[in-house]
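K.L.:
Prediction below, plus the sequence it came from.
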Amino acid sequence: MRELSPYKRECAPHDLANESNRIKRACFGQPALLGASQTIEPNWLTPSLSSVPSHNNSASPFAISDSASPFPPSLDPQTAGNEVQEDTIIESSNDYELCCFGELLIDFISAAKLEQDNSHVPVELRFSGNAISLYVEGSGKYAGRLESKGITDLMQTYQVTLVTTLSCPSVNKKSTDAIQTSKTLHIVVYGFLKDMNGIGDSLEESDLFLQHPTEYDNRLEYLNPQYLLRPGSSIPRADDCIFQALPDRQSSDAVLEEKSKSQVHQVFDSASGPSFFFQVQQSLRLRTSLQEHQQKALAMMAEKDCGLIANTAFPSLWDRYTESDGDIKYEQAFPGLVVWTNTLVCGGVLADDMGLGKTLSTLALISWFLDLVENACLPESCRTTLIVAPNSTIPGWQEEIDQHIFQDQIRVILYHGSSRDQSAKSLTEYDIVLTTYGTLQSEWKLRNEESPLFSNTWARVVLDEAHHIRERSTQTFKAAAALRTSRRWCLTGTPIQNRLDDYGSLLSFIGVPPFTGKSTFDYWIGKPVTGGRPEGLARLRRLVSATCLRRTKDSVRQALSLPARIIRECSVQMDREDRELYEFFKRSASHLIAGMDAADSDNALANGNILSIINTLRLICNHGQSLLPDFAIQAWGKRSYQAVDSDLTVTKPGMCYSYLDEGHQALLDSVVCPRCANGSDSAMNNTAVGIEGNYQPSAKVRALMENLMVEQRSNSCVYSSKPIKSVVFTFWVKMLNLLEIALHKAGFRDDSCTVMIATIGSIGEGVDLTAANFVHFIEPHWNLMVEEQALDRVHRMGQTRDVVATRYITDDSMETRYAR
C-alpha cells in the first residue's frame, strides 16, 4: 500500500447559497462497468486554466497557484516517480494530470440539526475505521455519521481529494426534538489520471457509482471511469448533461410485488423466439427425434454458442454501428447506455417450463458440436462439456443420455464421490463430465489449484437447475463463475422465483456485459423495474429476448398433445376444538403487537417472535395441537397470553439457511422449516405419533382421505390398464408422520403403492412423477413457484392423463389471505 497523504481529506470551502435550487441528484448514462476488454480512447485535451469561473462552479478545490493546491508537494509529477498501475488501460504522458472523476451521492439518516436547512453545507470527514463522522466546516458542528467501507478503501488506496457537501431537508425550526431525517452526502472525487480505472473498479466493487458532478472545477478534465464510450469519443462536459432525479432506492434483491412479478413473468414467457429460424441438422448421434420446440432450442443454442452477433435469427444484444471512416462495428445499446466491447458472449439461458426436454436439447447441442469438431470445422483442442447438476438429477442425466444417445457415440464420466481422484487426470478425454454443485463447491473451498474442475478449460459449462447460483454471495455462485470456459449455459424452469436478481445472477455467470456486476444490473434493470418505471420493463424485455429462450406448457400444449392441468380448491372447516385453539393464538398475536411500538414490532419481526405465532397458526390449520411445540401447548393449557409472549421473548428460532434465497419465504419458514423440523421433534408434542389407536385425524386430513378414496375407487372403472396414483405434498416433516397414520387407518396398505407422501421441498428437482395424475397440497405455500415446481414433476412430457391438483384451504384463517 502506498504512503498516504496527510492532506487527502482537505476540502475547499464552498459558497453555494445561490446554487441550492439548481443542485439535483444526477444520472446520465451511469453507472456501467469498464471491463478489461474495453478500451477508451478519448481525445485528450489540455484542461483550460482560465480564471473565468464555470456557471456550475462557485468555488474550486484547486487554485491556480501552486500554494493553494490541496495536494502536498510530494505529489508533484516531478517527484512522484514513474509508478503506473498494472491494470490501467490508458497510456498517456499525463499520468499525473489532475482530473475530476465525478460525484458520489450517499444517503443516510441523522438526527443532527443544522442551521442551514435545505441547503448544501460544506463538511469535513473524520474517519474511524469504516465509520465516517461529518462536521460542518468552520463551526465544527457535528452533522451526522455513516459507514462506508468503499470510501475508506478509496482513501487508503489512492491519492485523492474529496470535496464534500451535505444536503439537508427543511425541518420545523421551532421544534426542539431531535428528528431523524434523511440527508445526502455529495462527494466530488479528484485524483490523478493514472488512478482513473482503479478508482472506478474500487467504487464499483463497493456498489458506489460516480454521477456527473453538478459542480466541479471545470479547469480540470472530467473523466468518469464508470462511463462507457465508443472508441474515439469523449465524456460530455457536465455542463451539457441532462440531469434527472434518481428514483427512490430499489433493489433487485427485494421480493417482487405481485404486480411487478406478474409483469416480469410475462416478459419471460414472451421470450419464445422467432417464428422462422434456420434449423440445425440433428446429429446422427441422437436416437430420439427432436420435437419442434426442441429444434428451435437447438437452433438458438447453436447460434449463441458460436457468439454470433451479425445476421442472427434470434434476438441479439448487439446493434450494427458504422464509424465515420465507414468501418462497420457492433455495439450493445440501451437507451442511455452504450457498451462497446470486443468480448463475445457465448451462451445463454434455456428457461423452458419443466418437463419440456431441456436435457435433450442440451444433448443435441453437444452432439452437434462434436460433429463440427470431428469434421474439422472447429479446433479439437477443447471438446469436453462440463455439466454441473444437483445430486438428485445426476441419475436423470445418465438415464437420458442412455435413452437419447446411441451407444458409444458420446463418452461420459461422473466426477463425484470418493473415487473422483482416480479419474481426475483423464476428464478431458471424455465428451461429457457430470458433476454436482456439492462437488464443485467442495473443491472451490479447498482452493486446490490441481482440481481438474478449475484447472481444465472446458468447451462449455452447463448449469442444470441453474437457480442454484441465484445468490451471488454464495460459494456455489463463486465456484461456478471461476470455471474456465468460453461458453456458459444455464438450464432452469424458474429463471425468476421471487427476486429479479435471480436472473441477474445468471447473466453474471454467463458474462453478459455490462451486467456482470450486481450494481449495474440493479441500476439499469432492477431499480427501474421494481420502481415501476416503464423503461425498466422495456430494457428487461430486450435483455431477456436476447439471452433467454422460454416456452411454457400452454404455448406448446397442442403441438405436444399435453393433457390438461386442473387446479381446484377444497375448503375445510376446522373442528370446534381446533377453532378455539386457533382463536387463542390469533389473539395472542394481537396482544403481542398491541404492546409494542413501531421499533419493537420491527424487532419482533426480525427476531421471529411474530413469525413464530404465524407458523403456529399454520400448524393448527393442518392438525390442531398435534404439530405444536411444547411451549405453545403449555400456554394453551394455562390459557395464558403472557406465557406465549414470555416464551417467544426467550425463544430465538434458528435460521435455516437452505431457505434464505427464497426472500419472504425464508423469514416465515425459518421458525420451523422442514429440514429443521426433522431435528426438533423433541420440542413437538409426540403423543399422537406412533399411537394409531388414539389418533384422531384433523378436518383437513379427513378431507384428504375422502378425496383419495374417491380417486382410488375409480381405478378399476376408468383407467383399467394403468392404476391411479396420487402424490400428497406438505411443508412440514412432522405432518408426514401423521399422514402415514391416517393412511394406514383408512386402509391404504396395498403393496402396489398408489399413494406417495413427501415434503414439497424434497421433490423439487430431478424427479419424474408422471406415473401419478392426482396431486394434493395439504397447505398453501407462501411461494407459489414452489408449488408449480412440484406440480411440474407430474404434469410434463410423458404424462398421458389429465392432472388434477387439489389445494386444501382452511376457511376463516390466515390461509385464505395468501392462498387466494
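P.N.:
Structure received.

K.L.:
only C-alpha atoms for contact and neighbour calcs from this point on.
P.N.:
OK.

K.L.:
What segments of the stretch 601-750 of the chain are strands?
P.N.:
Shown for the stretch 601-750 of the chain, the strands assigned by DSSP state E, counting those that start in this stretch span residues 726-730.

K.L.:
burial of the nearest residue to residue 610 once chain neighbours are set aside, as a residue count?
P.N.:
Among residues not flanking residue 610 along the chain, residue 604 sits closest, at 5.9 Å (CA to CA, 6 or more residues apart in numbering). Neighbour count for residue 604, taken as other CA atoms under 10 Å: 19.

K.L.:
What of residue 403?
P.N.:
Quick note: residue 403 (other CA under 10 Å) scores 14 neighbours.

K.L.:
Test my guess that residue 411 contacts residue 428.
P.N.:
No - applying CA atoms under 8 Å as the test, residue 411 and residue 428 come out as separate, 10.3 Å apart.

K.L.:
Looking at these two, which one has more neighbours?
P.N.:
More crowded of residue 411 and residue 428, by other CA under 10 Å: residue 428, with 22 against 12.

K.L.:
Could I get the contacting residues of that one?
P.N.:
Listed by CA atoms under 8 Å, 6 or more residues apart in numbering, the contact set of residue 428 reads 382-384, 456.

K.L.:
mind redoing it with 7 Å?
P.N.:
By CA atoms under 7 Å, 6 or more residues apart in numbering, the residues touching residue 428 are residue 384.

K.L.:
Would you mind giving the secondary structure of it?
P.N.:
Following DSSP: H, G, I helix; E, B strand; the rest coil, residue 428 is assigned to helix.

K.L.:
okay, now the closest residue in space to residue 757 that isn't next to it in sequence: neighbour count?
P.N.:
Residue nearest to residue 757 in three dimensions, not counting chain neighbours: residue 728, with 4.7 Å by CA to CA, 6+ apart. Close neighbours of residue 728, defined as other CA under 10 Å, add up to 21.

K.L.:
take the one below as the second:
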Amino acid sequence: MQKFTLQAKSDHILLSFHDGTQFGYLRDNMTDALKPHLTSEDLSFEAVASTANLHARIAKVEKQGDAIVHVDINIYGPRARAKTLGEDLSNKKVWLQKPDYYKRQYPYENPHLIRFPDLEHKVLEQIVQDVQAPEPVLPQATVNTVQQVVSEVQRSLHRADDLDREDGDERLRTRLLDHQRCGLTFMLQRETGDIPEEYRLWRPALYEGQEMFIHCITKQRSTLRPDEKGGGVLADEMGMGKSLAILALIIRTLDRAREWADRHRSDEQSHSGTHTYSHSTLVIVPSALLINSWENEIRLHLGESLTVKRYHGQGRERRVDVLAASDVVVTTYNTLAADSAAKKGSPLHKISWYRVVLDEAHFIRRVATSFYRTCSTLEANSRWCLTGTPIQNRLEDIGSLFAFLRVEPWNHRHQFRKHIAAPFENNDPVVIERLVMLYESLVLRRTKDILTLPGQDVRTRDLELSKEEREQYKRTHNILNRRIRHVPGGDEAEDKFGLFQAELQLRILCNHGTWQKLFSWEKQDLVDEQEARFVDAGVDAEANCAGCKQPRPILGSNRIYNQFIEGCSHMLCAECLEDCSGESTSINSCPLCKRFRKSNAATEPSSPDESDSDEDTPMADAEDQSTAQLRKRDDAYFNFQGHSTKMEALVSDVKVDLQTTKSIIFSCWTRTLNLVEIYLRRNQIPFLRIDGEILLSKRQKILNEFAEPDSRERVMLMTTGTGAFGLNLTAANRIFIVELQWNPTVENQAIARAIRINQQDKVIVTRYKVKETVEQEIESQQLRKKMAAKVGFVKDDEEMEDL
C-alpha cells in the first residue's frame, strides 16, 4: 500500500511521497471540495493507493490523457465535524464512501451513509459492529502476507492423503501414476457429489432442535442438503500431468456424459430449450501452441478413442451441431472472447457442455476482463480449473476461480470478499482455517515432492574475467558511476533509472566481454533494457494487448521485446499476431499501424514501398534467419572482434557429450543469443532457436524438430521469457543459464519446463557467474528471494520495487 501527503497549491492539490517526491495532483472538482478543509487543525488527510494497481496503471500509459490513477483519500477528525463536513462536500458534488484501507483503531463514521430506520435493531447493531470493529490483537506468529497464508494453508491440507486410487479406463494407453489415480478419484467425487463428509462445506447439525445443514464458513442454514457437485480446481505443480488426469476423467465418464446429454435433449424437445446439449468437454487454453499440446496429448494417451475439434483460426467450424457431436473441443481464451464480441455471437455459448476445462485458469483471475466474462457465461454440467498457481498475487485470484465454478455461495463474489479477503486484510487468523476448508473441498494441490522424478543437478561455474575484460568492466563502471554522481538537479526517478542502467550495462558486459562496445549515455539502446525489465517483472507480469485489449502475460509474447519497424508502442499478444501473420514466420510491421496507413491511403495509388508483398512472403528457415540477423548486427553495439570468457566457457560445456545429449541455452537478451550463435557456428555446432519473434505456430514445428531422437540439431537457443511460458521442453536434459536473473522464479519456470513426469533423464543445470562483478550481488539477491518465496512466487510489489 502506497501513502501520499496532500499539499494545497494555488490552483490544485499536490500529492507527494513521504520523502517529498511529487506524484500528481487531484482533479479540479476534488480540489474545489477538499482545499478549504486542508488547513483545518482538527482534520487530517491521508491519500492511499494499492502499489500493484499503481504499477499496473502506469505501465499502460501511452499518452498524457492516460496518466490517471485511482487514489483513496481518508479524512480523520472529531465525530462532531462529520455532519458539517458531509454537508459541505455534498454541496460540491463529492460523497464519502467506505474505504478499503484505513486506520482501524478509529471508529468509522460516514455522514453520507444511507440509513434505513425500519431495519431491525439487531441488524443495525451488527452493521455497526462490523464497521467499527477494532483491529484484532494478534499473536506474534500470525501470518500477514499472501505467501505466508498460502504456505500455511498448504501445510494443513490432508485430503490428498485420504484419496483412493481409481484405475484409468481401458482405452487409456498410458498407465496413470499414483497421484494421477488419486486425482481421478477427487474429480469423480466432485462431479458426482459423492464427497466424504469431512470434506463437505455443508454439514449436518442441530439448530433450535431441528436437524439442518449449516455451511461451515458462512453459517448459512438449509433444511435440505445442498448439492455440492459440479467441478473444482486441480492445482498440482507444473509438470505433474494435469492434462493427462483430465483426459483420464473424460474417457472414464464418456458414457455418463452421453446419457446426460440425451436426457436433457429429450427435456429440451418438450420445453423448447435455447441450448444444444452436448456430451463434449470444452477445453480453453491461452494460445494456439497449447491447442497443439492438447491434441498431441490426446493422440499419445488415447489414440483414436476421442474425436477432437480444433476451434481456432479463420476457417474454424462454426456449426453448433458439428461442434456438439465431438468428444472434445479445444479453443483459446482470445477466440472465445472475440466470438462473444461479434454480432453473431459465439456458437460455443449456444451449447450446454457436459464439462468445461480452463487450462492455465489464472487467466480469468481478473473479473473485469472479457476472458472472465465469456468463460463464466458458458453453460456446463461441471467446470474445472487447471493451474499450478491458483493464487498469484491476491487471495481474490482463487475467489475468481470459485465464482467460475458456480459453487454456492462463492459464485457471489462479495461472499468471498466478506468471509476470506476482508478477514485477511484485517489480519484475522480465521482466514487460514476458512481457506483450509475451501481447499479441502474444492481444490487438489500436490507438489513434485511426492513424485520420483529424475530431478536436477545444479552447478554454478565461477568465471574470472580476462585482463582486457576486467579493464573494460572497470572503465564502464567508472563512466556510469561518474554520470550518476555528478548529474546536477536529478530527481529520484532519474537516479533510479541511472542505477538500473549501470547495473544493466555491467550485466551485459559480463556476457559479451570485449565484444561489447564501451557504453555511452548519448547512444543508449532500449532493447536490452526492455528485455531485462520484462524478465525481472516475472512470469505473472501482464500488459494490455492493443488488439484484443485483454491483459496478457508479457513473457512468451511475440513482440514485447522488440519494436515494429514503425517504431510504435503497440504491444500485440501472440494470439492477435498469429491471426495477422498468414504464413510468415515473424511479423516486422505493426498490423495496427498498417491498417491505419491503408485507411488513410485508400484513395491514393500505392507505391512499391507501401506494398504488402514482403509481409506476405514466407520467411526463410530458422538458420537463414539467424544468419541474416548476424549479418545485420548493429555496428554501434558490437565490436567486429572480441573475447568473452563466458561464451568460451559455455561452448566448452556444450561440446561435452554433444551427440548423446540435448541442450537448451537460455538468455534473456536476444543480442546475447546472437553472440552465442557466433561461437556455436565457429565450433560447427548445429542449433535451433526460439525467441520472442517466432510466431506460436512456428515454435511448435521447431520444438517437434528438436524432439526428434535423431535430429541433427542438439542445441536449442531460447530467450528465458519464451521458455518460461507454455512450452514442453522434456527433449532436453541439459540447461545452460547464461546470466543470473534478479527474479529467480523466471529461471525456475524455464527449467521446470524440462523437468516433468515424462522426463526420462536427470537434468543438469549450469549457471554462469562472473566473480567480483554485479553477478555476485544478483546471486545473493536470488538467495534472499528464494527464502521469502516459500510457495514459489514473490509479490508483485516486491518485484516492481526491484525494478
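P.N.:
Sure, I can see it. Treat the numbers as computed from the prediction; the structure is a model and nothing was measured.

K.L.:
mind checking what the residue nearest to residue 757 of the first structure lines up with in the second structure?
P.N.:
Per TM-score structural alignment, the equivalent position to residue 728 of the first structure in the second structure is residue 665.

K.L.:
thinking its match is in contact with residue 735, fair?
P.N.:
Yes - at 6.1 Å, residue 665 of the second structure counts as touching residue 735 under the criterion of CA atoms under 7 Å.

K.L.:
so how far is residue 466 of the first structure from the counterpart of residue 383 of the second structure in the first structure?
P.N.:
Counting by TM-score structural alignment, residue 383 of the second structure corresponds to residue 488 in the first structure. Relative to residue 466 of the first structure, residue 488 of the first structure is positioned 11 Å away (CA to CA, to the nearest Å).

K.L.:
what does residue 364 of the first structure give?
P.N.:
Distance of residue 364 of the first structure to residue 466 of the first structure, computed by CA to CA: 19 Å.

K.L.:
What is the mean deviation of the longest helix along the first structure from its aligned residues in the second structure?
P.N.:
When the first structure is scanned for its longest helix (criterion: DSSP state H), the result is helix 576-594. For helix 576-594 of the first structure, the mean distance to aligned residues of the second structure following superposition is 5.0 Å (mean CA distance after the TM-score superposition for the first structure).

K.L.:
and that helix, what other elements does it pack with?
P.N.:
Packed against helix 576-594 of the first structure by the contact rule (3 or more CA pairs under 7 Å, 6 or more residues apart in numbering; DSSP states H and E) you find helix 609-623.

K.L.:
Which residues does the helix it packs on contact?
P.N.:
By CA under 7 Å, 6+ apart, helix 609-623 of the first structure touches 578, 582, 585, 589, 604-605, 627-628, 648-649, 668, 671, 698, 700, 810.

K.L.:
any idea of the angle it forms with helix 576-594?
P.N.:
Between helix 609-623 of the first structure and helix 576-594, the angle comes out at 170 degrees (axes from the mean of the first three to the mean of the last three CA atoms, to 10 degrees).

K.L.:
Just to check, residue 317 of the first structure is in contact with residue 546?
P.N.:
Yes - Residue 317 of the first structure is within contact range of residue 546, at 5.6 Å (criterion: CA under 7 Å).

K.L.:
What's the match for residue 462 of the second structure in the first structure?
P.N.:
In the first structure, the residue matched to residue 462 of the second structure (TM-score structural alignment) is residue 571.

K.L.:
Quick check, that match in contact with residue 808.
P.N.:
Yes - between residue 571 of the first structure and residue 808 there is a contact at 6.2 Å, judged by CA under 7 Å.

K.L.:
Compare these two (neighbour count), which wins?
P.N.:
Set residue 571 of the first structure next to residue 808 and count neighbours by other CA under 10 Å: residue 808 wins out with 24 against 15.

K.L.:
and the more buried one, which of the three is it?
P.N.:
strand.

K.L.:
and it, what does it touch?
P.N.:
So residue 808 of the first structure contacts 569-572, 777-779 (CA under 7 Å, 6+ apart).

K.L.:
hmm, try it at 8 Å
P.N.:
569-572, 700, 776-780.

K.L.:
Those in helices, which ones?
P.N.:
Those of the contacts of residue 808 of the first structure lying in helices (DSSP H): residue 700.

K.L.:
Which members of the contacts of residue 808 of the first structure are classed as buried?
P.N.:
Buried members of the contacts of residue 808 of the first structure, scored by 16 or more other CA atoms under 10 Å, are 570, 572, 700, 776-780.

K.L.:
Taking these together, which two end up most distant?
P.N.:
572 and 776 (13.8 Å; CA to CA).

K.L.:
Quick check, central residue of the second structure?
P.N.:
Nearest residue to the geometric centre of the second structure (CA atoms, centre = their mean): residue 540, 3.2 Å.

K.L.:
need the contact list for the closest residue to that residue other than its chain neighbours.
P.N.:
Distances taken as CA to CA, 6+ apart place residue 553 nearest to residue 540 of the second structure, at 6.4 Å, with adjacent residues excluded. By CA under 8 Å, 6+ apart, the contact set of residue 553 of the second structure is 539-543.

K.L.:
Which one of these is nearest to residue 672 of the second structure?
P.N.:
Nearest member of these to residue 672 of the second structure, counting by CA to CA, is residue 539, at 20.7 Å.

K.L.:
higher neighbour count, residue 364 and residue 466 of the first structure?
P.N.:
Taking neighbours as other CA under 10 Å, residue 364 of the first structure and residue 466 compare with residue 364 leading, 31 against 28.

K.L.:
now the helices: where do they sit in the stretch 201-350 of the first structure?
P.N.:
Taking DSSP state H, counting those that start in this stretch, the helices of the stretch 201-350 of the first structure run over residues 258-269, 292-305.

K.L.:
Can you point out the buried residues in the shortest one?
P.N.:
I take that to be helix 258-269 of the first structure. For helix 258-269 of the first structure, by 16+ other CA under 10 Å, it's 260-261, 264, 267-269.

K.L.:
ditto for the longest one
P.N.:
With burial defined by 16+ other CA under 10 Å, the residues of helix 292-305 of the first structure counted as buried are 293-305.

K.L.:
Between the residues you listed, which sits nearest residue 120 of the first structure?
P.N.:
For the buried residues of helix 292-305 of the first structure, the nearest to residue 120 of the first structure is residue 304 (50.4 Å; CA to CA).

K.L.:
which residues does the closest one contact?
P.N.:
Per CA under 8 Å, 6+ apart, neighbours of residue 304 of the first structure: 345-348.

K.L.:
Many thanks, have a good one.
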